[in-house]
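[1] Kindly generate the corresponding structure for this input.
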Amino acid sequence: MARVRFIGPEPVTVPELGGRELSPDEITEVPDARYEGYVCQPGTWEPVEEPREPEPAAAPAAVKKTAAKPRRED
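    Take a look at the predicted model:
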């Protein structure tokens, strides 16, 4: 999760954070997907810790197949 600092002049209740009340200069965690929605308001929020880069998905394991045996015709 990313972290932002509330820099508003008075306490505020943030419904997106479960109705939590934040005081001026308080740092809080926000969902990575919503980070930009906070820091785009520079008069209210200040970035502290940006979202982490998503880890690349592991490639699916290759399925090993055995070669078909050639038919012997006698």
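
[2] Only C-alpha atoms from now on, for both contacts and neighbour counts.
    Fine.

[3] just the strands in this structure please.
    Remark: strands assigned in the chain by DSSP state E are 2-6, 12-14, 20-22, 27-30, 45-49.

[4] most packed of the ones you listed?
    When the strands of the chain are scored by mean count of other CA atoms under 10 Å, the highest mean neighbour count falls to strand 2-6 (a mean of 20).

[5] Kindly reformat the strands of the chain as JSON lines and extend each row with distance to V39.
    Output for those, formatted as JSON lines (distance: least, CA to CA, whole Å):
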{"stretch": "strand 2-6", "distance to V39": "8"}
{"stretch": "strand 12-14", "distance to V39": "15"}
{"stretch": "strand 20-22", "distance to V39": "16"}
{"stretch": "strand 27-30", "distance to V39": "11"}
{"stretch": "strand 45-49", "distance to V39": "6"}
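
[6] next up, for comparison:
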Amino acid sequence: MARVRYLGPEPVTVPELGRAVEPDEVIEVPDDRFAGYVCQPVNWEAVEEPRQQEEEAAPLPLRKAAAKPQKEG
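    Alright, predicted model coming up:
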């Protein structure tokens, strides 16, 4: 789970949580919903990013093509 902080000036109801979130409160959100919060930088800031995104950001090792067998003869 990722974590975000609410930056707004007054409490806001977050239907996903089924409750109100207070100003400066840190909440946990599902990793797949993290981008939906932090794309609103006026209202939310990232506290802890999803682990899944960090793993995806790592470069993948390059794969080398198998050598073609040489024909004898």
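
[7] closest one to E55 of structure 1 among the strands of structure 1?
    Nearest of the strands of structure 1 to E55 of structure 1, taken as CA to CA: strand 2-6 at 15.2 Å.

[8] For Q52 of structure 2, give me its contacts.
    The contact partners of Q52 of structure 2, taken as CA atoms under 8 Å, 6 or more residues apart in numbering, are D31.

[9] mind checking how far it is from P30 of structure 2?
    11 Å (CA to CA, to the nearest Å).

[10] go on, M1 of structure 2?
    5 Å.

[11] and these two? which has more neighbours close in?
    M1 (15 against 12; other CA atoms under 10 Å).

[12] contacting residues for the residue nearest the centre of structure 1?
    Residue closest to the average C-alpha location in structure 1 (CA atoms, centre = their mean): D32, at 3.1 Å. Contact analysis of D32 of structure 1 by CA under 8 Å, 6+ apart lists M1, A2, E50, P51, R52.

[13] rerun at 7 Å
    Counting by CA atoms under 7 Å, 6 or more residues apart in numbering, D32 of structure 1 touches M1, A2, P51.
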